[in-house]
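A.B. asks: the following comprises the amino acid sequence and a computationally predicted model.
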Amino acid sequence: MNSPLTYKDAGVDMQAGDDLVDAIKPLAKRTMRPGVLAGIGGFGAMFEVPKGYREPVLVSGTDGVGTKLRLAFEWNIHNTVGIDLVAMSANDILVQGAEPLYFLDYFACGKLDVKTAASVVGGIAYGCEQAGCALIGGETAEMPGMYPDGEYDLAGFAVGIVEKSEILDASKVKAGDVILGLASNGIHSNGFSLVRKILERAQPDLNQLCDGMPLREAIMAPTRMYVKPVLELIKKVPVHALAHITGGGLVENIPRVLPENLVAELDRGSWPETELFKWLQENGQVPFDEMNRVFNCGIGMVIVLPAEQAKPAMDLLVAAGEKVYQVGVVRPRVEGEAHTIVTPAH
C-alpha cells in the first residue's frame, strides 16, 4: 500500500509559513499608525477612516516590481524589492494628494524559503515606514509547480486618503507654470526588460563602480519614496499637479496631469546625467527619445506649480533632503504637437 500523504509531501511546508508569520509580526508592528483596528493574523485587516475630514476620499493604487525580480533572483539581492513594491503604489496615490494609510502585500512562491521571504517582507515594512503607512496585512502563497525554486512574485496595494476639495488633478495647471523634478535613486522599477537585455549584451563587471557603488547595487537601488516631503510641501505651497515617473518615462507620465491644450517642455541639461543612465544608453545604444520613453532618466517625481512658488518649494524640498531641479515649463500646445517635449542638453 502507498504511505499516507501530507501537505508537506505535496510541497507545502505549513510550518515554514507559520515561521514566516512570526518573523513578519515584529516588522509590521513598527509600521503601525492610528487607525489600525486589526492587522496581521486576522482574516481581514481593518482600518478606521481618520477623523477631521469633511469629505474624505479614499485613493488606492496597486503594482508589482516587474522583471527587476529576475535580477534579484540572479544576484541574490532580496532586501530592496520590497521597498520598490511599496513605493510604486504609495508614490502613485501621492500624485492625487493622498496620504497613504495602509498597505497589503501578496508574496507567491513555489517553495517557501523563510529567510528570503523575511528579507523581502523586511523591505516592504521599511518601505511602509518611509511612506508613513501601516503594513496591515497580506498573503503568502506557497504553490509547488507554479514557480521554480528560489523564485517568487510580488504584488501589493496601498490605500490613502485626501480631502475631496484638495484632490490634485490637471484642472489647476496653467501655461507659465514651472516644472520641478525630484531626483530618482536610479532606475527604480521600470524598464528592466531593456536593462536585462543591455546587461546580456555588455556582460559587464558588476563590481565596477557606478555613481559611487558597485554596478549591481546601482541597478538594484530601490525606488525613492517621495511621500513625506511632498505631503509637507503641499501643505505650504500651492502645488498644481504631480506626476510619478514610472513606466512610460518622462514623456508618457507628465501628460497624464496636463490639460489637452498644454505641453510640458523639459530641458535635458537642467539636471545632471547619472553614470548609470549614461552607461545604459551607451552600452545599449539606446536612442535619446527611447531613453525618455522607457526610463525616468534621473527624475522620479515631477511637481507643477506657479512660477513664483518655484524657489520657496525648492528651498523646502532641499531642507527635507531632496535633490530638486527646475527642469522645465508648461506652455500652450500647438495642434499635433507632443504633450511632452524633451530638449537634448547642449
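C.D. replies: Looks like it arrived, so ask away.
A.B. asks: contacts and neighbour counts: CA atoms only from here.
C.D. replies: Will do.
A.B. asks: now for V304, how many residues are close by?
C.D. replies: Residues near V304, counting by other Cα atoms under 10 Å, number 29.
A.B. asks: I meant to write P34 there.
C.D. replies: P34: 12 neighbours (other Cα under 10 Å).
A.B. asks: against G269, how distant is it?
C.D. replies: P34 is 44 Å from G269, where distance means Cα to Cα, to the nearest Å.
A.B. asks: where do the strands sit along the stretch 151-300 of the chain?
C.D. replies: 152-163, 178-183, 209-210, 213-214, 241-244, 262-267, 299-305 (DSSP state E, counting those that start in this stretch).
A.B. asks: and stretch 57-70, what's buried?
C.D. replies: 57-70 (16 or more other Cα atoms under 10 Å).
A.B. asks: before we go on, here's another structure to hold up against the first:
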Amino acid sequence: MSDPSKTSLSYRDAGVDIEAGERLVDAIGPLAKATRRAGVMGGLGGFGALFDLKAAGYSDPVLVSGTDGVGTKLMLAFETGIHNTVGIDLVAMCANDVLAQGAEPLFFLDYFATGKLEEGIAEAVVSGIAEGCRLSGCALVGGETAEMPGMYPPGHYDLAGFVVGAVDRDKLLPRMDTMTAGDLLIGIASSGPHSNGYSLIRRIVEREGLSYDSASPFSNTTLGEALLTPTRLYAEAALPLIRKGLVKGLAHITGGGLTENTPRMCPDHLAPVIERKAWTPPPVFEWLQSAGNVTEDEMHRTFNMGVGMVFAVAPEDADTVCAALQTAGEAPVILGRLASA
C-alpha cells in the first residue's frame, strides 16, 4: 500500500523518459524500412527479427556472425557534436569482418545506451547505422535503446552492433588448402584510421595542443571532421569476386594493422610478405607519425596505413581481380605475396 505522506515517484522522476524512447522508435522506423532487403520477414517491434535464407538466394548456407563497437572514436563524436558518422563505423567494423569469411552481410542489430536520451543525438547515430547498412547491403532489423540514468556522463553514450551474414559452403573463406607460395596480395584503400588507434590519436592531438575544431593539418576540414571520416564498407566490391571463386582469402585491416591482420587468413606454412613502398599512405598517417614521433613499426602495428582490406589471389587471376575492383571504383595495389613460412 502506498504511503500518502510520500511524494509519488514515476519512472520519469528516476530519469527514464518512456515517451522520448517512443519518439525515437517512431523516428527509427523509416530509417530501418529503407534498408529492407530480400529475406527480411516482418518489421520492427517484435520480440525477435526473422530472416528467410532461402528467399535471400542461399542453397547450402553457413551463417557467419560478428559483433563490435566503435571504440574511443566515440569520444571525438562527443567533443565535436558530430554524431551521424559513428553509426557507419559501427556497421563497417562488423560487416567487413564477416565479409572476410566470404559472407554477405544480411542483417544488423544495434545497441545504443545512454544516461539520458537527448533530442536528435540517438536519431543521428541511428541514421548513420542505417546508412552503413545501406552501403553494405544488409537490413537494419532491430536493436536496443537503453536509457540508464547515472551510468554515463551527460552527452555520452555507448554503441555496439551485431551482424549476421551468410555464405554458401563452397565459397567460405579463407580457402587455406588452395593457398600457395607466390599467391599475390592485393590491397584496396581505407578512408583513414577507420575505427582503430584512436586512443593514440587522441593522445597526439592533446600533446599537440590542438582542438577538434582546429584546422586539420592534413586536409581542408576541421581536425574533428577529418578524424571522424567513417570506415569504408567493402561488400559491394568484394562479394562478386568471392562468388566467382577468384578470392582465396580476405583480411580486414583493423587493430593490429597489416602486421597482425594479414597473417590471420594464411595457413601456418605460409606468411605474407608486404612491400611497404608499394603504396603511399594518406596524409593523416604522415601527420600522426610526425606529430607523435611514432616509429614505423608501431604505425604499421596500430593503424591500417591506408589499406582497408587485403585479397589473396592466384597470380593468374590478379589482372581479372584488379580490373573488377577498378570497375567497382577501387584503386587496387599489389602489396606483396605469400611466401613459405
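C.D. replies: Perfect, I can see it now. Computed from a prediction, not measured in an experiment: that's the story for all the values here.
A.B. asks: so after superposing, what's the score?
C.D. replies: Here the TM-score for the pair of chains, by TM-score structural alignment, normalised by the length of structure 2, is 0.95; 333 aligned residues with a Cα RMSD of 1.3 Å.
A.B. asks: ok so, going back, nearest to F288 of structure 1, out of the strands of the stretch 151-300 of structure 1?
C.D. replies: Closest to F288 of structure 1 of these, according to Cα to Cα: strand 262-267, at 13.0 Å.
A.B. asks: among the buried residues of stretch 57-70 of structure 1, which are located in strands?
C.D. replies: Counting by DSSP state E, the buried residues of stretch 57-70 of structure 1 place 57-64 in strands.
A.B. asks: could you dump those into TSV with distance to E48 of structure 1 added?
C.D. replies: Output for these, formatted as TSV (distance: Cα to Cα, whole Å):
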residue	distance to E48 of structure 1
V57	13
L58	12
V59	15
S60	15
G61	19
T62	20
D63	24
G64	26
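A.B. asks: list just the nearest of those to G191 of structure 1.
C.D. replies: Distances from G191 of structure 1 to those, taken by Cα to Cα, are shortest for G64, at 13.0 Å.
A.B. asks: now the closest one: closest residue in space, sequence neighbours ignored.
C.D. replies: A155 (4.4 Å; Cα to Cα, 6 or more residues apart in numbering).
A.B. asks: tell me the counterpart of the one you found in structure 2.
C.D. replies: Using TM-score structural alignment to pair residues, one finds that A155 of structure 1 aligns to A160 in structure 2.
A.B. asks: check I83 of structure 1 too.
C.D. replies: Per TM-score structural alignment, I83 of structure 1 is aligned with I88.
A.B. asks: what's the answer for A241 of structure 1, then?
C.D. replies: Here A241 of structure 1 is matched to G249 in structure 2, going by TM-score structural alignment.
A.B. asks: do V304 of structure 1 as well
C.D. replies: Checking TM-score structural alignment: V304 of structure 1 goes with A312.
A.B. asks: so who does the equivalent of A235 of structure 2 over in structure 1 touch?
C.D. replies: When structure 1 is aligned by TM-score structural alignment, A235 of structure 2 is paired with V227. For V227 of structure 1, the contacting residues are 90-91, 94, 99, 130-131, by Cα atoms under 8 Å, 6 or more residues apart in numbering.
A.B. asks: now the residues you listed as a markdown table including distance to G300 of structure 1, secondary structure and neighbour count?
C.D. replies: Formatted as a markdown table, the contacts of V227 of structure 1 follow (distance: Cα to Cα, whole Å; DSSP: H, G, I helix; E, B strand; the rest coil; neighbours: other Cα atoms under 10 Å):
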| residue | distance to G300 of structure 1 | secondary structure | neighbour count |
| --- | --- | --- | --- |
| A90 | 13 | helix | 34 |
| N91 | 10 | helix | 30 |
| L94 | 13 | helix | 28 |
| E99 | 18 | strand | 26 |
| Q130 | 16 | helix | 19 |
| A131 | 15 | helix | 26 |
